[in-house]
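Student: Predicted model and sequence below, questions to follow.
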Amino acid sequence: MENNGANFPLHFLGNRLEFPPVETANQDGLLAVGGDLSPERLLLAYKSGIFPWFNDDALILWWSPDPRMVLFPKKAKVSKSMRKVLRDDSLTLTQNKYFHEVIEQCAQVERKGQEGTWITSKMKSAYTELHKKGFARSYEVWEDGNLVGGLYGVDLGGVFCGESMFSLRPNASKYAFIKMAQELDAKGYRLIDCQVHTDHLESLGAELIPRKKFMELL
């Protein structure tokens, strides 16, 4: 079993572009506090198996949970009802065309059991900058000319790190997720990082794996 980090003090980041080893994260996966959301630090974080997650009035928190929720693209589950949705022409998909709108919707759409959003103004600015540099990508779902769903994340090439998704109509985010998984599978991507467990992600085929295995795949 990996060290759960219980004996390690919390690491506070300064200006240096570095992170502590992921094995030093605590039992909840919290690894470090502070630093910034520059494109360079964000890319280093994702390449190191780390992601930011914090509230608007808090310091930046950096996480590397164990186990890690991932989807192997070939294992994406498509239910009978979703197979019908995928065959239907009522929904269409675009990529990387409306990144700003997708991240705004992900921040605004209410979710059951969740108060507020972790997609703060700082986060939106940071990922928009990553998008401009070609690393953050979005998938948009349309119905009758209206944006009804989508998702965004960080594309490392071979690994896609999903950040958030939204639906304004039933199955829209599932449509985006499944279409993305199928595309990435065809391109030979190793996995989609989903970060933490949710029943919704599990229903789509995502699974928990040890952080050590995740780091090897990364």
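Tutor: That came through, no problem. Numbering: from 1, shown residues only.
Student: contacts and neighbour counts: CA atoms only from here.
Tutor: Will do.
Student: Please enumerate the helices of the chain.
Tutor: 39-47, 80-87, 99-108, 121-132, 172-186, 199-203, 211-217 (DSSP state H).
Student: mind checking which of these is nearest Asn55?
Tutor: Taking Cα to Cα, helix 121-132 is the member of the helices of the chain nearest to Asn55, at 9.9 Å.
Student: closest to Glu23 out of the helices of the chain?
Tutor: Of the helices of the chain, nearest to Glu23 by Cα to Cα is helix 211-217, at 8.7 Å.
Student: which residues are contacting that closest one?
Tutor: The contact list for helix 211-217, computed with Cα atoms under 8 Å, 6 or more residues apart in numbering, reads Glu2, Ser48, Gly49, Ser64, Pro65, Asp66, Pro67, Arg68, Arg190, Leu191.
Student: Nearest to Lys75 among those?
Tutor: For the contacts of helix 211-217, the nearest to Lys75 is Leu191 (9.8 Å; Cα to Cα).
Student: mind listing what that closest one touches?
Tutor: For Leu191, counting by Cα under 8 Å, 6+ apart, the contacting residues are Val70, Leu71, Phe72, Pro73, Gly158, Val159, Phe160, Leu217.
Student: switch the cut-off to 10 Å
Tutor: Taking Cα atoms under 10 Å, 6 or more residues apart in numbering, we find Leu191 in contact with 70-75, 158-161, 181, 184-185, 206, 214, 217-218.
Student: Make a markdown table out of the helices of the chain and add mean neighbour count and distance to Tyr139.
Tutor: Shown next, in a markdown table, are these (neighbours: other Cα atoms under 10 Å; distance: least, Cα to Cα, whole Å):
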| stretch | mean neighbour count | distance to Tyr139 |
| --- | --- | --- |
| helix 39-47 | 17 | 19 |
| helix 80-87 | 12 | 15 |
| helix 99-108 | 19 | 8 |
| helix 121-132 | 17 | 12 |
| helix 172-186 | 20 | 6 |
| helix 199-203 | 14 | 17 |
| helix 211-217 | 14 | 24 |
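Student: Mind putting these into a markdown table with distance to Gly150?
Tutor: Shown next, in a markdown table, are the helices of the chain (distance: least, Cα to Cα, whole Å):
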| stretch | distance to Gly150 |
| --- | --- |
| helix 39-47 | 21 |
| helix 80-87 | 15 |
| helix 99-108 | 6 |
| helix 121-132 | 15 |
| helix 172-186 | 5 |
| helix 199-203 | 15 |
| helix 211-217 | 25 |
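Student: here's the one I want to compare it with:
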Amino acid sequence: MEKNKTNLPLFFLGDRLEFPPIETATEDGLLAVGGDLSSERLLLAYKNGIFPWFNEDALILWWSPDPRMVLFPYKVKISKSMRKIMRCNKFTFTQNLRFEEVVDNCAKVQRKGQEGTWITPKMKLAYLKLFEKGFAKSFEAWQGNQLVGGLYGVDLGNVFCGESMFSTQANASKFAFVKMVEALEKKNYKLIDCQVHTDHLESLGAELISRDAFMEILKG
């Protein structure tokens, strides 16, 4: 799914905190345009299976794709090589220790088929506010005293909505991801929302489910 590569829907958001029914999204999941990135709107979006994703200097685009890429914690795939890395203590793991730094590093990642970054200064500020209010979390991988990998996202209490990850050392982001999954599984989280398909996420055990099935779990 590429941002800004589809016909815009007719629903433009104003100042009211509302979204159209997710069933009205376009074939590739584009639901609405405009609005703002206030904490209230972001939380309303995530609680209803919607997330923002747009290019810099563009209108805010809101998405609700069908199918949805998710990971059930008990289905996480840990390769033999990753198990070895986890046993040898190459990396250490922390939570919420460097949220802003994780976001900054995610913004710098060069992604195939994507020009620039969707993590704009306004987007960063919006998620920092969510973090300050306890609705966003970061998970970090360290090598010594150096931050070498991590990810962040929005925490809905029983579902974690992953936003982005980065790695400056081989396997560091995978390590942080697996450790995060293990931590959330212990707290009985139902699933991790990965939003859209990537081969990397699939290799870690993520799978596509229907939007209806995703919403049933999200609202359950």
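Tutor: Here it is on my side, so go on. Since the model is a prediction, treat every value here as computed from it, not as a measurement.
Student: ok so, going back, list only those of the contacts of helix 211-217 of structure 1 flagged as buried.
Tutor: Burial by neighbour count, judged by 16 or more other Cα atoms under 10 Å, picks out Ser48, Gly49, Ser64, Pro65, Asp66, Pro67, Arg68, Arg190, Leu191 from the contacts of helix 211-217 of structure 1.
Student: Now intersect those residues with the strands, please.
Tutor: Arg68, Leu191 (DSSP state E).
Student: Now flag whichever of the buried ones among the contacts of helix 211-217 of structure 1 is closest to Tyr139 of structure 1.
Tutor: Closest approach between these and Tyr139 of structure 1, by Cα to Cα: Leu191, at 16.9 Å.
Student: ok, now how distant is that closest one from Ala136 of structure 1?
Tutor: Distance of Leu191 of structure 1 to Ala136 of structure 1, computed by Cα to Cα, to the nearest Å: 16 Å.
Student: on that earlier part again, minimum distance to Gln114 of structure 1: which of the helices of structure 1 has it?
Tutor: For the helices of structure 1, the distance to Gln114 of structure 1 is smallest for helix 99-108, at 11.6 Å, taking Cα to Cα.
Student: Which part of structure 2 matches the closest one?
Tutor: Mapped onto structure 2 using TM-score structural alignment, helix 99-108 of structure 1 spans residues 99-108.
Student: As CSV, the buried ones among the contacts of helix 211-217 of structure 1 with distance to Leu130 of structure 1 would be great.
Tutor: Shown next, in CSV, are those (distance: Cα to Cα, whole Å):
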residue, distance to Leu130 of structure 1
Ser48, 17
Gly49, 17
Ser64, 20
Pro65, 23
Asp66, 26
Pro67, 27
Arg68, 23
Arg190, 22
Leu191, 20
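Student: which one of the buried ones among the contacts of helix 211-217 of structure 1 is nearest Tyr175 of structure 1?
Tutor: The closest of these, once distances to Tyr175 of structure 1 are taken by Cα to Cα, is Leu191, at 18.0 Å.
Student: Measure how buried the residue nearest to the closest one when sequence neighbours are not counted is and give me the count.
Tutor: The shortest distance from Leu191 of structure 1 to any non-neighbouring residue, by Cα to Cα, 6 or more residues apart in numbering, is to Phe72 (4.6 Å). Phe72 of structure 1 has 18 neighbouring residues, counting by other Cα atoms under 10 Å.
Student: Tell me who's in contact with Thr197 of structure 1.
Tutor: Actually, residue 197 of structure 1 is His. It isn't Thr. Pro67, Arg68, Met69, Val70, Ala206, Glu207, Leu208.
Student: same deal with Ser79 of structure 1?
Tutor: When contacts are counted by Cα under 10 Å, 6+ apart, Ser79 of structure 1 touches Val85, Ser203, Leu204.
Student: Correct me if wrong: the last one contacts Lys77.
Tutor: Yes: proximity of Leu204 of structure 1 to Lys77 meets the contact threshold set by Cα atoms under 10 Å, at 4.9 Å.
Student: Between those two, which contacts overlap?
Tutor: Leu71, Ile178.
Student: and the contacts of Ser79 of structure 1 as CSV, adding distance to Leu91 of structure 1?
Tutor: Formatted as CSV, the contacts of Ser79 of structure 1 follow (distance: Cα to Cα, whole Å):
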residue, distance to Leu91 of structure 1
Val85, 8
Ser203, 21
Leu204, 19
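Student: how many neighbours does the residue nearest to Ala32 of structure 1 when sequence neighbours are not counted have?
Tutor: Using Cα to Cα, 6+ apart and skipping residues adjacent in sequence, the residue nearest Ala32 of structure 1 is His11, 4.7 Å away. Neighbour count for His11 of structure 1, taken as other Cα under 10 Å: 16.
Student: didn't His11 of structure 1 look like it was pressed against Leu31?
Tutor: Yes: using Cα under 10 Å, His11 of structure 1 is in contact with Leu31, at 6.8 Å.
Student: Now list whatever residues contact both of the two.
Tutor: Counting by Cα under 10 Å, 6+ apart, the residues touching both His11 of structure 1 and Leu31 are Phe19, Pro20, Thr24, Ala25, Trp62.
Student: For the third one, give its distance to Val70 of structure 1.
Tutor: Computed with Cα to Cα, the distance linking Thr24 of structure 1 and Val70 of structure 1 is 21 Å.
Student: mind checking what Ala45 of structure 2 lines up with in structure 1?
Tutor: So Ala45 of structure 2 corresponds to Ala45, using TM-score structural alignment.
Student: distance of the nearest residue to that match once chain neighbours are set aside from Leu217 of structure 1?
Tutor: Spatial nearest neighbour of Ala45 of structure 1, chain neighbours left out: Phe51 (6.0 Å); criterion: Cα to Cα, 6+ apart. Distance of Phe51 of structure 1 to Leu217 of structure 1, computed by Cα to Cα: 16 Å.
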